[in-house]
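> Pasted the sequence and its predicted model underneath.
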Amino acid sequence: MPPSTPRLVVPIDLKKKPWEQTLPLHNRWHPEIPPVAEVKDGEFSRVEMVYRTGGSIEDDDSALDVKTVDLSAVHYLSGLIRVMDKEGIPAKPGDLLKVEICNLGPLPGDEWDFTATFDRENGGCYLTDHFPSATKAIWYCEGIYAYSPHIPGEIIRGRMEYLTPMGPTPFHVNPIFNIGPVEPRFSEWLVFEGISVDKGGRQHYLDPTIAYRLAVLNAIDYLSKFGYSKE
């Protein structure tokens, strides 16, 4: 059995900026980015991360930080992590890696998150014409629940994710979500997602019809793995 305490392979100091961390972070998957840590086959390990903006958003009632956030330096990621087999040989392109995610959660002392809309003059969003100003709502995490003092009465229930992309693999994996274990629970569901890019690779920028079509195709492809015909 694995040890009860995971080995910390990528530590994060919340008091430091992303570029001041002990192990360097990155902001994209690319084969030229070297690993900063390694784990062994079957090892129970822990990876800590910063938020996508690197701590530039504050836990307060003001949306000024959202309005002025530097969007040229975002999407901070931990890693890369080299995986070694029992003989000490690193995984290579084409190998199948099975990763069991035992737990996900905020770092101690940082149990909060936010939702926001960016300002028209700094990033904007697909509803900028309707909501041109920056807004922010803070959410506090308590177990699998999250609540916001800025959105009274709203409680978000956590959920588990399966088959999400985790690295520069030679194959593509679509997210499949298992609905969180919170009542009322009517049945078991898998939710398939689609993006608004057509089969020719053209980006249609949040076109729900194209996204829905791709979600259906993803569901069909998934079911076909169990012997069902695609018809």
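Good, I have the coordinates.
> Only C-alpha atoms from now on, for both contacts and neighbour counts.
Fine.
> Tell me, how many residues neighbour the closest residue to His26 other than its chain neighbours?
Spatial nearest neighbour of His26, excluding adjacent residues (C-alpha to C-alpha, 6 or more residues apart in numbering): Leu77 at 5.2 Å. Leu77: 19 surrounding residues under other C-alpha atoms under 10 Å.
> before we go on, here's another structure to hold up against the first:
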Amino acid sequence: MPDVIFPLDSNKKFEDQELVGHNRWHPDIPAVATVKPGESFRVHCREWFDGAIVNDDSAEDVLNAPLLTVHKLSGPFAVEGAKPGDLLVVDILDVGPIPQEDSGPLAGQGWGYTGIFAKKNGGGFLTDVFPDAYKAIWDFTGQVATSRHVPGVSFTGLIHPGLMGTAPSAALLAKWNKREGDLIATDPNRVPPLALPPEAEHAVLGRLEGDEFNRIAAEAARTAPPRENGGNQDIKNMSKGTRIFYPVFVDGANLSMGDLHFSQGDGEITFCGAIEMGGFMDLRVDLIKGGMDTYGVSENAIFMPGIVDPRFSEWLAFSGTSVTLDGEQKYLDSHLSYQRACLHAIDYLTKFGYSPEQAYLLLGAAPIEGRLSGVVDIPNSCSTVYLPTAIFDFDVRPSASGPHQINPGMGAPKANNPA
């Protein structure tokens, strides 16, 4: 096993650990450790809410999830010799739940969760249709996930980090804050907001204190969106065996990671749509000197996916086009067409006895595939959702005998307070 350079004690909060990570992006957050090119190492990662979501049959914790505190990231880790303009090569050697801890109060100790966020607290891809908070708990048996809240399904997890990236330069950070601030200004009272500005009160910046903490906290970018440095990309295929090539913007690169997922469908459509957990990552790093110019990777990482995907031979696919639920035609709106494809899949699954919310949670957590199937035929883009039929304990295909009726069990817990 590689040396653990960022340990986490499951009995302590994230900010009380021996080494403290961060939850904002800024070039001046100091590295917690330095690694050499070619070196392998292990990093422990805390679930993105640091234990705020619990293993029970209530969704009040999702309704009141402390969104200002995320993501709890491990790092930054400096890479010896890394300079702006290089490419940082990151190999994911292994990734999994919290080692040797199969039960306990933290997600990753034998269980994880998926949440539908309330519209007033982040929302989700389909928040106008699903404005209330719901939750599903998933139990892990080896690499298989099952849920008391979404019965009748089981699937192999494609474990991956939702978030990994390098630190931005001061110029890049200023660019992020300017363009996102300009977007917010177009509709500053929108719910959910168009973007998330810097927020100092809940910033975690390693061991920084005093005036330096206050300066950085006021400038540092939130970690919710993906950006040029990688970040919260939520790519389910970035799993064990993946090699990633990150642009380097600061001396040392300052690599950070977290937001581990036991499984996820393409799009992570409920916002907290993956099966969230804490765990570990084994990594190896290397450098391609001057690689950003050599390969034209001046922004946004490129990667070679791992080869541990669960293998499915049969799929049921749903399509959608860029027409709103009210019948308004939009021009080649692929975001809308993927929403419509997801809604068609949800409506289909309700015919088997699932509630719409159970179906929505399932599409976020299970290894569905989302595809842009047509983006040139005006005025309609076409997006598709591929649902693997083997994850169901019954035949989900259309037939002359009609849909099998499942027992939906207790259902997905809903928060008592309205959104």
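Cool, got the structure. Keep in mind it's a predicted model, so treat the numbers as computed, not measured.
> Can you calculate the TM-score here?
Once superposed, chain against chain, the TM-score is 0.69 (TM-score structural alignment, normalised by the length of structure 1); 189 aligned residues with a C-alpha RMSD of 3.1 Å.
> coming back round to it: structure 2: which residue goes with the residue nearest to His26 of structure 1?
Matched by TM-score structural alignment, Leu77 of structure 1 corresponds to Leu73 in structure 2.
> Please verify my assumption that its match contacts Asn23.
Yes - contact criterion C-alpha atoms under 8 Å: Leu73 of structure 2 and Asn23 qualify, at 5.8 Å.
> hmm, back to that, now do the match of Leu77 of structure 1 against Thr141 of structure 2, distance only.
Note on Leu73 of structure 2: its distance to Thr141 of structure 2, by C-alpha to C-alpha, to the nearest Å, is 26 Å.
> can you check Pro97 of structure 2 too?
11 Å.
> need the longest helix for structure 1.
helix 208-224 (DSSP state H).
> helices or strands next to that helix in the packing?
With contacts taken as 3 or more C-alpha pairs under 8 Å, 6 or more residues apart in numbering; DSSP states H and E, helix 208-224 of structure 1 sits against strand 190-192.
> which residue numbers in structure 2 go with the strand it packs on?
The counterpart of strand 190-192 of structure 1 in structure 2, using TM-score structural alignment, is absent.
> buried residues in that strand?
Phe192 (16 or more other C-alpha atoms under 10 Å).
> what's that strand in contact with?
Contact partners of strand 190-192 of structure 1, identified using C-alpha atoms under 8 Å, 6 or more residues apart in numbering, comprise Asn174, Pro175, Ile176, Phe177, Asn178, Ile179, Ala215, Val216, Asn218, Ala219.
> Could you do stretch 124-143 of structure 1 as well?
Residues contacting stretch 124-143 of structure 1 (C-alpha under 8 Å, 6+ apart): 59-64, 66-67, 106, 111-120, 146-151, 206.
> can you tell me which of those residues are in helices?
Reading helices off those with DSSP H, I get Leu64, Val66, Lys67.
> Quick check: the aligned residue for the last one in structure 2?
The reference is to Lys67 of structure 1. Lys67 of structure 1 maps onto Leu63 in structure 2, by TM-score structural alignment.
> Tally up the residues packed near its match, please.
26.
> Roughly how far does Pro165 of structure 1 sit from Phe131 of structure 1?
According to C-alpha to C-alpha, Pro165 of structure 1 and Phe131 of structure 1 sit 31 Å apart.
> Point to the residue nearest the middle of structure 1.
Centroid-nearest residue in structure 1, with C-alpha atoms, centre = their mean: Thr164, separated by 8.3 Å.
> just checking, it touches Phe171?
No - between Thr164 of structure 1 and Phe171 there is no contact under C-alpha under 8 Å: 11.8 Å.
> Report the contact partners of Pro2 of structure 2.
Contact partners of Pro2 of structure 2, counting by C-alpha under 8 Å, 6+ apart, are Ser40, Phe41, Arg42, Asp282.
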